[in-house]
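*Asks:* Coordinates for the following, if possible.
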Amino acid sequence: MGFVTNVYERTYRDVLSPGYVAGIVSSQRHQMDEVVVLINNVDSRGDAAERAENLVRRGEITSFAFVADHIDSALATAGIGRRQLGKRPYLVDFGLVMPHVLSTRWLLGWDAESRLVDPQNWIEPAIDLMQADPRVFHVSLHRPARTEWEPVLEREAAERRGRYIYNWGFSDHVFLVERQRLIGAQFRTFAPAAVVRHAPHPYTFEFRMESYQRAAGLFRATAADVHYDTNTSPPGVLARTGGSRWDDMRIRALWQFGWTVLDRLPSAFGPRFKRYPPDLPRSSRTAR
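*Replies:* Below you'll find the model as predicted:
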């Protein structure tokens, strides 16, 4: 079992302080064979490396890696070029590199600013589920929506299986996946429904993975009774990276397109085009 978390300029000093990563790992209540910190887009590579090396010496992580050192081989494996990373490559490249800095069968990707509300071993039953149901690409945890604009887990349910709610979404906050399946994910796939859902935060690893899952008909299974929380204080992707008035216009246009076209397509069009399960009553939906 391997744990990997991504850090960058805004977060690496806090995350690479003694006890931070160890606390996240300990909360999983599951043995980790590898604990890797992935470092991306920092101003001082030397400072980040020194802090990470200290954690290795303390035994809190097993290793660390820089995205820049692995991205070329990861792109070659994925069969795409740097141009396919889009306008903001640092929002995608870390996800491509993650499975290449571990050697374990299972990979737990964990956003460094997220935490389990109630520490517990949710990993073992999640692995059992993925082994029993190959339609499940990855397992995630539940972060209850804070506003009416956020996705609500029950609203997007395509299927339920015990504690797990299936849908086609993807979040890089928490995802447990078989490493080789992540390596084999097709980053060239396109799903109009994913474009609509990710209109406010395009170009991301999350968007690419959701597009792939929808095109391949693969599910995210969310453990509805296991909650996590995360830092929501930073502004959205576009606001942080220089969004423009044109971006605002594009978001409104995509949302309008989603309501007027995609949601009215016949159910036969499937998850690539349908944001919600075909049989979900329109009255239970919320605008995004």
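*Asks:* C-alpha from now on. contacts and neighbour counts both.
*Replies:* Will do.
*Asks:* Under a three-state scheme, what state does residue 220 occupy?
*Replies:* strand (DSSP: H, G, I helix; E, B strand; the rest coil).
*Asks:* Proceed likewise with the subsequent sequence, for comparison:
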Amino acid sequence: MAGQVDLVVNVFERTYRDVLTLGWWPHLTNSIGYPFTKRVALINNTDDPADAARLADQLVAADEIDEWHYVADHVDAALATVGLSLRDLEPLAHFSDCALVALALPAGSPFMAYWDADVTLDQPCDWITPSLAMMASEATVIVANPSWDDAEAVAEASHTVGDFVVGYGFSDTTFLCERARVLALPWRGPMAPASYRYPLAHVAAIFEQRLDSAMRRTRLQRATYLPARTSHHGTVGTQYPHAGFTSRV
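*Replies:* So this is what the prediction gives:
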């Protein structure tokens, strides 16, 4: 399946100056070691969208990314694809709109690797190739991701398949999926009780919770590739950089 996966990274006010700088994308793609079809930057919730666009254009010119998009330009179409409205995402729309747009981008490759700007691989590792093979061989696996914590991943899993542990659960920090299959899930409807464990569930049903719930309701699972491990370096809740701390979390 080589050549069928896009790498998508969303940037916002706190992260865009770092991510949209020369060298950041080659470092990420070299650490993964997979030949992505397209490297795509999404620009979302910035104080100066024109400045972010200027930096993104420089990366396109340098062949470090292939394209970039404003999330705002595609969010209505993405919401329509999954049968949601912007009201369904409020008051935390920016925790969901970027990932929905990433899934529904026009002319996207069949598979997408979504990568949080604050995440790094602890060691270089091509987790994409074995994950594609895993999803092709296991019909119940709809997403795959590197390990964030081996002990926690094993504890949450129901069984092991080779280097993977498989079970219910979802995180939007880093994941691989087949776009059409995920978009076809039931995004609207009652939340699975277990999905209320997410920290923001009392405020809004964000992308992470909605996808986790849809997977549980359709008995679909994720596969965590234990040989690849990630670290998260950012501050939770800063998609809204001007909000107070209690609003952000």
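*Asks:* TM-score of the superposition?
*Replies:* Here the superposed chains carry a TM-score of 0.89, computed using TM-score structural alignment, normalised by the length of the second structure; 240 aligned residues with a CA RMSD of 2.3 Å.
*Asks:* count of residues packed around residue 131 of the first structure?
*Replies:* As a burial measure, residue 131 of the first structure scores 12 neighbours (other CA atoms under 10 Å).
*Asks:* and the counterpart of it in the second structure, what element?
*Replies:* With TM-score structural alignment defining the correspondence, residue 131 of the first structure maps onto residue 136 in the second structure. In this assignment (DSSP states H and E), residue 136 of the second structure forms part of helix 128-137.
*Asks:* with the first structure superposed, average distance for that helix?
*Replies:* The superposed helix 128-137 of the second structure is, by mean CA distance after the TM-score superposition for the first structure, a mean 0.8 Å from where its aligned residues fall in the first structure.
*Asks:* May I see the buried residues of whichever helix or strand comes after that helix?
*Replies:* Going down the chain from helix 128-137 of the second structure, the next helix or strand is strand 141-147, by DSSP H and E. Within strand 141-147 of the second structure, the residues that qualify as buried are 141, 142, 143, 144, 145, 146, 147, counting by 16 or more other CA atoms under 10 Å.
*Asks:* what's near enough to touch the closest residue to residue 183 of the first structure other than its chain neighbours?
*Replies:* Leaving out its chain neighbours, the residue that sits closest to residue 183 of the first structure by CA to CA, 6 or more residues apart in numbering is residue 99, at 6.3 Å. Shown in contact with residue 99 of the first structure (CA atoms under 8 Å, 6 or more residues apart in numbering): 107, 179, 180, 182, 183.
*Asks:* Would you show me how to pick out the buried ones of the residues you listed in PyMOL?
*Replies:* Buried subset of those, written as a PyMOL selection, criterion 16+ other CA under 10 Å:
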select buried, resi 107+179+182+183
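*Asks:* Next step: the contacts of residue 99 of the first structure restricted to strands.
*Replies:* Counted as lying in strands by DSSP state E, out of those, are residue 107.
*Asks:* which residues are contacting stretch 76-87 of the second structure?
*Replies:* Residues contacting stretch 76-87 of the second structure (CA under 8 Å, 6+ apart): 93, 100, 101, 103, 104, 105, 183, 184, 185, 186, 187, 188.
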